[in-house]
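# Everything below, folded, please.
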Amino acid sequence: MKIKFISFLLFFFLLIFQSYSQEKVIYDIKIKGAEKTKTTFIKKLLMSKKSGALDSITLNKDIIQLKRLPAIAHAYYQVFYSHDNFYNVFINVEENFTIIPDVNIWTTTNNVFSYKLGVYDYNFLGRNITFGGFYQFNGFDTYAVNFRAPNLFSSKWGLAVNHQNWKSEEPLYFGTQTANYLYNNISFEVLGLHQINFKNQLNFGVNLFKEKYQYLSGATDPSIPQNLDLNKALLKLVYTYDNLDYYYQYVNGFKSILYVQYVLTENDFQNDFFIFWNDFLYYKRIGANGNWANRLRFGLASNEETPFAPFALDNNLNLRGVGILVDRGTGSIVLNSEYRHTIYDKKWLSIQTNVFTDFGSWRNPGGNLDDFFQNENLKMYSGFGLRFISKKIYNATFRIDYGFSMLNRKNGSKCGIVFGIGQYF
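Coordinates of the predicted model:
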């Protein structure tokens, strides 16, 4: 009996050893198709490593991670037998062109000829660094310089540094009256960037800025100063949960982005205030050519009765067709939903049509939460649009949407055309 028992144990341990010894191992990782992007940088990002276990789940995560980079239009992997239990892994990438000019021309409400000129490289030095800036003239001079390197220190840690001197004419609302002010924001921002794991990221830092308001035209009120010069500090936290998968212009999955800010200020007109908002995004592939896209945004801020409320109702931010900066509030609920359908798809160009509905509601400055349910605060716009998408240039989507009001047609805009670069969300 002892001999049979010992023989059984030997046989059992032999099976375990043989199973372990036959584990598939990565002999080498080779990167194919990378021209500007450094292959050493790509390998640094991969969770799959040379001499590590060959795991299809990990490789699939690596591919999704690469497709999230601005520099990569598409990626896939291949596995080839080398010898014994060793295998070569080939990572094949299709690169985007990432040096993008930023050019825009328009006229303001005062018929001022306005333009914006800039350039950004979204893969500076071939290491997933965004670097660039712009100059804008809209009757006033504006400029910005931006640097963002998510993997500057390691595959998990990075840094962002931004400087902006922004000027624009903006309407401010108090009661039923409106005034136009010259708004000037001069800011310096430093953020730490940390990728916690495959799906979770954290950005945090400080923004030191000066705000100036100068009265230009419109109604006046003794309680509203005509000139303000404010020094402020903003503490910022951004948490991102990202479970999106990309296939060229198609997106599938769920993403959540939480923005939390606390603004410190020393003046007699404004107090320190807190603001947060969360974007919930859900995308679903429908058939071979369809994509259903949704964004739900909910946000609240310190509820002070001020014309300088932080949430804006605007064409380019939330409701297509509503107009430019038509209202402000201390709370916001917005739902954007659209169906995108590809009608033309070639190697370098795709054309999509879309139909959409944008719904939103606001809390008035100093108001109550039931403001969200007041008829005058409810807005809904529906419409349709076109997308012209370059499959070889990062974020090169030219969009045009036409939206018309479905509620409160007697109050405010009934329709409008919105142009832009990139998908609306």
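# Please count neighbours and contacts with C-alpha atoms only from this point.
Fine.
# Identify the residues contacting the residue nearest to residue 138 when sequence neighbours are not counted.
Leaving out its chain neighbours, the residue that sits closest to residue 138 by Cα to Cα, 6 or more residues apart in numbering is residue 114, at 4.4 Å. Residue 114 sits next to 105-108, 136-139 when contact means Cα atoms under 8 Å, 6 or more residues apart in numbering.
# I'd like the structure of this one too, to check against the first:
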Amino acid sequence: MRKVLTVLVCCVAVFAAAQESGVVSLDFKGLKKTKEPFLRRLLKVKPGLEYDSVVVRKDIERLNRLPGFAIARDSVVFSPVGVKVYYILEENFTIIPGARIATANDGSFAYRLSAFEFNFLGNNQLLGAYYERNVFDSFGVFWEHPFLFSDQLGVGFNYQDITRQEPVFFEQGDKDYRFNSKQWEGKLIFSFDFNNEAELGALFVQERYSFDGLDPVPNTPAALNADKLFYRAAYRFIDLDIQYQYFDGFQSSFVGQYIHFLNGDSQAEVFLQDFVSLRNDFLWYKRVGKGGNWANRLRLAATIGNEESPFAPFTLDNQLNIRGVGNVVDRGTGAVVLNTEYRQTLYEKGWFVVQGNAFLDAGAWRDPGEPISQLFDGSNTRVHPGLGFRLIHKRIFNAVFRLDYGFGIGAGASNGIVFGIGQYF
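Below is the predicted model of the structure:
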């Protein structure tokens, strides 16, 4: 009897060891558009390696971040010969039209139409373009292949021709310029590991400011022409768990630019000199119960080298930082912005979700020529609480139609509706 028990114990031990010995196969279920060789190159679980549940979990998180998938799950089967791993995938529809509606600075109707493919050729390439009417016509075209050379290295290129009516705030008064910027950008895209991404790039930019008609603001330039070279670096730390419309975790996104003046007219040399631009977004999300999501963004921004120039790079704008404030209502050489909102799922059936939200947007700006202490003395602070709703398609990437209404607090504060595609942050 003792010998029989010994043999049984040994058999169980051998079977258990065989189960944990390694991954014998990795298969995908639900693939339609996404290419299987692309996924096998990208993911860390591979046949022949030791099975590790932590690595499987990280693969699933990475798949959930890819635009091509609405949701990813795993199924693991232990057998006497090893471990069989299955990734069960629901693909997104990734050809996304976009629309944005606003009021232009001259009071006319402004809009932006776009179309982007986020899983071009089934390997997570981005291809897209937009057209914008904002007093004048603008357009841009984009292509990115984050994994062109390997699972860690890719490239991106874009061209934009932007023409808008841009307010600039001089001490003598406000002045609306016709602003045109032609931009050519190329960049390298790095995915160092599961949590860390970076970009290095350069932009050649031709900037033109012009004013026609009688000048309402004396002693200010009527025109500026400059060619610039932007050196750009970006870094992202991502630790997010995404389940359809719900986010949980932390992300930090840094963008630094050195803007070098190449040549231009004499006025441009005075107002459009070299400077450094720094910005970091800290984002934190928390699932609350079954249908709630608390979302937060802290944005810190500053420039070095153009503290006196009225052509400051950071704008106070509905679509960028504070909902309900208006379109390009101020410019600054420094900013601190906090956006916090609670999102609650009100209705969900199949692919369709209705989500309500309550938010608070608050920010402070440093005006050109002012000390950094202006960010904290309350003299240039905006506070806008508000309410909104979202209509969400769970199986179309970033298919979130949002509408928010922000209420300004304080004397002279503005209120307003903000439309858009995608969550605000």
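# which SS state does the aligned partner of residue 182 of the first structure in the second structure fall under?
Using TM-score structural alignment, the partner of residue 182 of the first structure in the second structure is residue 178. Put simply, residue 178 of the second structure is strand when judged by DSSP: H, G, I helix; E, B strand; the rest coil.
# how much space between residue 178 of the second structure and residue 258 of the second structure?
24 Å (Cα to Cα, to the nearest Å).
# For residue 322 of the second structure, what is the corresponding residue in the first structure?
Match for residue 322 of the second structure (TM-score structural alignment): residue 319.
# ok, the nearest residue to its match once chain neighbours are set aside - how many residues close by?
Spatial nearest neighbour of residue 319 of the first structure, chain neighbours left out: residue 358 (5.5 Å); criterion: Cα to Cα, 6+ apart. Residue crowding around residue 358 of the first structure was assessed by other Cα atoms under 10 Å; the count is 26.
# Residue 417 of the first structure now?
17.
# Relative to residue 386 of the first structure, how far out is it?
12 Å.
# joint contacts of those two?
Contacts common to residue 417 of the first structure and residue 386, judged by Cα under 8 Å, 6+ apart, are 400-401.
# ok, the nearest residue to residue 82 of the second structure once chain neighbours are set aside - contacts?
Once flanking residues are discounted, residue 82 of the second structure sits nearest to residue 19: 4.7 Å by Cα to Cα, 6+ apart. By Cα under 8 Å, 6+ apart, residue 19 of the second structure lies in contact with 78-83.
# Which of those residues fall in strands?
Judged by DSSP state E, the contacts of residue 19 of the second structure include 78-79, 82-83 as members of strands.
# List only buried entries from these.
78, 82-83 (16 or more other Cα atoms under 10 Å).
# Quick one: these as TSV, columns for distance to residue 371 of the second structure too.
TSV is the format used below for those (distance: Cα to Cα, whole Å):
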residue	distance to residue 371 of the second structure
78	65
82	65
83	62
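# my read: residue 306 of the first structure touches residue 364, true?
No. Residue 306 of the first structure lies out of contact with residue 364 (Cα atoms under 8 Å); the separation is 9.5 Å.
# Of those two, which one has the most company?
Applying other Cα under 10 Å to residue 306 of the first structure and residue 364 shows that residue 364 carries more neighbours, namely 25 against 21.
# Quick check: the aligned partner of the more buried one in the second structure vs residue 321 of the second structure, distance?
Taking TM-score structural alignment, residue 364 of the first structure has residue 367 as its aligned residue in the second structure. Counting by Cα to Cα, the separation of residue 367 of the second structure from residue 321 of the second structure is 16 Å.
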